[in-house]
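K.L.:
What would the 3D arrangement of this be:
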Amino acid sequence: MSIYMVMSPIIGTLLGLYLVCLGLWELGVGLDRKRFITFSFTGLFLIFIIPDIFGFQLNINNFQ
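P.N.:
Below you'll find the model as predicted:
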């Protein structure tokens, strides 16, 4: 397995968490609602969809 196949979902998830935090910050400041929606949905996409595209799932049951 290539290092890029492992690191891409991890980097995507971290970037997604950062964007969700930026969206929550924008919601707290309350200046631009469109920016909040853009940050939040892009971050959620990166957190939940990108790891599934790369097939990066955590198998806790088969952990040895």
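
K.L.:
going forward, measure contacts between C-alpha atoms and count neighbours the same way
P.N.:
Fine.

K.L.:
which element follows the host helix or strand of residue 21 toward the C-terminus?
P.N.:
Applying DSSP states H and E as the criterion places residue 21 in helix 3-29. Heading C-terminal from helix 3-29, the first helix or strand you meet, by DSSP H and E, is helix 33-48.

K.L.:
one more to put side by side:
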Amino acid sequence: MVDILILLPIISIMIGLYFITLGLWELREGVNRHQYIKYMFTGLFLLFILTPLVWMMVNVLL
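P.N.:
Here you go, the predicted model:
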């Protein structure tokens, strides 16, 4: 159980970076600007908002 709690922020970071990469790829293609905005905001949310919240939750639970 403790291992999963420690892995959640790492998984959140990896998924956030994946969405940012997809957003940059979409921007490079230049086909759908709305898709770029969705990918970038999702990735940045996961990276800068959700990850610290999960770290704080893990610290409180442990």
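
K.L.:
Would you pull the TM-score for this pair?
P.N.:
Overlay of the two chains. TM-score (TM-score structural alignment, normalised by the length of the second structure): 0.82; 56 aligned residues with a Cα RMSD of 1.4 Å.

K.L.:
Have a look at how far, on average, the helix holding residue 21 of the first structure is from the second structure.
P.N.:
For helix 3-29 of the first structure, the mean deviation from the second structure after alignment is 0.5 Å (mean Cα distance after the TM-score superposition for the first structure).

K.L.:
Now do the buried residues in that helix.
P.N.:
With burial defined by 16 or more other Cα atoms under 10 Å, the residues of helix 3-29 of the first structure counted as buried are 9-10, 12-13, 15-17, 19-24, 26-27.

K.L.:
so it versus helix 33-48, what angle?
P.N.:
Computed by axes from the mean of the first three to the mean of the last three Cα atoms, to 10 degrees, the angle separating helix 3-29 of the first structure from helix 33-48 equals 150 degrees.

K.L.:
Go ahead and name everything in contact with stretch 2-17 of the first structure.
P.N.:
Contact with stretch 2-17 of the first structure is made by 42-48, 50-51, 54, 56, as judged by Cα atoms under 8 Å, 6 or more residues apart in numbering.
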